[in-house]
Structure formats: structure tokens, C-alpha cells
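Visitor: Take this sequence and fold it.
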Amino acid sequence: MPIRQQPRRTARILALLSLTQVRGNAEKIEQLEINDLLLGAIRSLTTEVENALETAADELNRSNEQVFRSETRTTNVGSAKEMLKDAIALTQKAINRLGNVLELPEFVQLSQQAQVREYAIELITTVNRRQGEINQMLDDVMIDWKLNRLSLIDSNILRIAVAEMAFLQIEPKVAINEAVEIAKTYSDDDGFRFINGVLRKISDQLTK
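Guide: Model (predicted):
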């Protein structure tokens, strides 16, 4: 059963997951209700589950093909095992994402919905309005890496945290800690470490 979360944590999660689903100008976004945000978040997570399962199925098929061709080649057996391991990991990721889909409505129900809606919309509108500046700030600190090479989840976790630090007067330590905690649930295994490092560089620049 989900534990009660602070309204702003829930708002950050809703903003993160519904960011790519929300369309329109600032005025239209400000008219969205909590259920609109929740629907966008669920659609986003559902798409991720479907993609992860599709990729896992492809890996499983490839590993099966390797097994059938491996009667005389031990190297093929090793390759098939690796593919099977990847397929299992991807399936587990999909199951975890599905759990997030099922828990999200209860998270919102347990939180103070008016505050969740207000802050989620503030985050979405700030990221949309300031996206050029936010993207540039991130690209400037990511050595040998670019924002457009990251997964959509990771890039949006970063954008939301930078929006908070640079434009919404949220203390950098709070914004970074929240981004890392959310990344532990919604990013890949090592994503939260990368996000932590990038945001600390942003924080250093903002406090100079």
C-alpha cells in the first residue's frame, strides 16, 4: 500500500509524468484539473510499460534464436544467456512501472489535491516557458554529453529540478534530493547518480 507523500513530492511526480502529455499554452495548462494531470501521467507510464515489454519480448526471441543455433557453438550459448538476462531485466522494469501506474491514483488521493494541482501546473508551465534556458544550463554542465541523448524521464527530472532551483526559489539541496528520490523510482538503475552529479554542478553555478 502506498505511503502518504508530501503534496509537493506528488506534484513533482505528476508534472514529470504528464509533461509530455500536456499540450497548449500557459492559459490552457492552468485550467487543467487534477484528473487531467493524473490521466496524462498514467498514459505516460503505460506507454513506458508497453515499450519495455516489447523490447523484452524482442530480446527473448533473439535469445531463443541463439539457443537453437548454439548446438555446436559455445559462444552462442553465452550470447543467448546474456540476451535472456537482458529480457528478464526489461520485464522486471516493466512490472515495476506497472506497479507505479497502479499506485499513482492512490498517491494523489492521499495527498492534498489542491496543493498538488497548483504546484504541478506551476512546474509544467515553468519548464515549458523557460525550456530553452533550462536546456542550455544543463548542456553547459554535461561534459561530453547532451540533454537530447538522455531518456525522456531523465531529461525531464533534470528540467524540473533546474526550474525549481533557477526560477521557483526552491533551495538547491531540496530540489536535488527530490530529483534523486524520484529518479530512484522512475529512472534506470544508475540514473539517479548521474542526475545527482549534473544537478550539483547546476547548483554550484547558481550559487557563485
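Visitor: contacts, neighbours, all on C-alpha from now
Guide: Fine.
Visitor: Helices of this structure, start to end?
Guide: Listed in chain order, the helices of the chain (DSSP state H) span 7-18, 26-30, 34-68, 74-110, 113-129, 131-141, 152-167, 172-186, 191-206.
Visitor: Before we compare anything, build this one as well:
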Amino acid sequence: MYSNRSLSRELSLISLGLIKDKGNFKLNNFQIEEIVESALDSLINHCRDELDNCELDLEDASQKILESELQEGVDSSFSNVRDQLKKSLKKIETVMNTLSVSLDFPKLIVSSGQIDIREDVNQRISNIINNLNSIDSNIDEAMDGWRLQRLPRIDRDILRLAYVDINYLNTPIAVACDEAVNLANKYSDTQGRKFINGVLRRLQTVKLP
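Guide: Predicted structure coming up:
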């Protein structure tokens, strides 16, 4: 199930992508709210695109099942199609969980059950934009000769969110790293995921007192 904290991290990541990552600027609460609303729209649209892709995968798998049933000696072929169908169904389940929470978010934001998501997103974004130079400097210390600014924007923001989790929100390091890896698996590429994993392991050495 898509947890509230996981959703708030993903919304924070999308929101950060809508903000310039330069120091010495401030955003008021109203501006942050507008950015979060745009991020929510982006997440919903992303989920709908994923659902469309899942539908195409299912249609393709169903067609192959029909074709295999008309052939003789299709045990191995049918097994492959069955595996493909299982993967598609699993993907649909994940996307549906995300979409369900996201679509309910605007309606439930005023309720006690969902207000924590908005507050959590605002807190994460505020911590980053108000302490950007310090956060980036400390992450640089864990980058073993590299600099954060050389990474793609999405990878920078994933690391920043992990750093805020560990050093500002008192999230257990293992949880913060797992969540960052999940975001990297969804939004980064293979090289970015490997690099993020390495930096996360070293982030523990720059944890603020």
C-alpha cells in the first residue's frame, strides 16, 4: 500500500523539480501550496500514463494467450505469457494504489487523515529551500571527489530529501535510504541509481550533531 509518508516524499520530489535550485531565495507558504498543487497534478497525470501503458501490456498479453491457445505444444510459450501477465497485473496494482491515494488527496486534504501529508510536504520543501547551501555542502562531503551540482537535477533532489529525512526529520537512516532508493528506481536511470546508492551509504558520516 502506498503510505502517506511515501506519497509526501514523492510529491516533495516533484515539487522541488518546479523550483530553481539556487541559493538565497525564499518562498512563502502560499507559493509552496501552489507548487504542491502542480506537483499533485503531475503525479496524477503520470499515474494515468502508467495505467494506459499497463492497459496496452495487458492487451498484448491477452492477444498472445489467444494465439498460443490456437497452437500445439505451446506450454513454454504460455508460461512466458503468463509471467508477462503477472508482471502487468502487479504493475497495475501499484499504480492503482498510487492513483487512489492521489485522486483522494485534494478532497481529503481538509480532513485529519490527510492534512499530515500537506504539512509533511511543506516541511520538507521549506527545509531544503531554506538550508540549500548547507545541505548541498554537506552532501558534497559524502560524494568522494564529485560535486552535487554535476548530477542530474532529479538525483540532486532525491539526495537532498534523504538528507533532510536523516538530519532534520529524525527519520531512521535505513528508512530514509530505502525511500530514496525507491524514488531513484522510479525517477532516475541506472547510472543515477548506482550513484545515489553509493552516496546514501556515505551520508551517514556527515549526519548533523
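Visitor: Overlay the chains and give the TM-score.
Guide: After superposition, the two chains reach a TM-score of 0.61 (TM-score structural alignment, normalised by the length of structure 1), with 152 aligned residues with a C-alpha RMSD of 3.2 Å.
Visitor: Make a markdown table out of the helices of structure 1 and add mean neighbour count.
Guide: What follows is these, written out as a markdown table (neighbours: other C-alpha atoms under 10 Å):
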| stretch | mean neighbour count |
| --- | --- |
| helix 7-18 | 24 |
| helix 26-30 | 13 |
| helix 34-68 | 18 |
| helix 74-110 | 17 |
| helix 113-129 | 21 |
| helix 131-141 | 16 |
| helix 152-167 | 22 |
| helix 172-186 | 19 |
| helix 191-206 | 16 |
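Visitor: And the most centrally placed residue in structure 2, how far from Ser6 of structure 2?
Guide: Nearest to the mean C-alpha position of structure 2, counting by C-alpha atoms, centre = their mean, stands Leu183 at 3.4 Å. Using C-alpha to C-alpha, to the nearest Å, we find Leu183 of structure 2 at a distance of 9 Å from Ser6 of structure 2.
Visitor: and Ala15 of structure 1, what pairs with it in structure 2?
Guide: Using TM-score structural alignment, the partner of Ala15 of structure 1 in structure 2 is Ser12.
Visitor: May I ask you to confirm that that match is in contact with Arg124?
Guide: Yes - using C-alpha atoms under 8 Å, Ser12 of structure 2 is in contact with Arg124, at 6.8 Å.
Visitor: which residues do these two both contact?
Guide: Taking C-alpha atoms under 8 Å, 6 or more residues apart in numbering as the contact rule, Ser12 of structure 2 and Arg124 both touch Leu161.
Visitor: and Gln149 of structure 2, how far is that from Asp52 of structure 2?
Guide: Gln149 of structure 2 is 35 Å from Asp52 of structure 2, where distance means C-alpha to C-alpha.
Visitor: how close does the residue nearest to the centre of structure 2 get to Pro106 of structure 2?
Guide: With C-alpha to C-alpha as the criterion, Leu183 of structure 2 and Pro106 of structure 2 are 22 Å apart.
Visitor: and Ala180 of structure 2, what does it touch?
Guide: 158-159, 161-162.
Visitor: Show the contacting residues for Ile65 of structure 2.
Guide: Counting by C-alpha under 8 Å, 6+ apart, Ile65 of structure 2 has contacts 78, 81.
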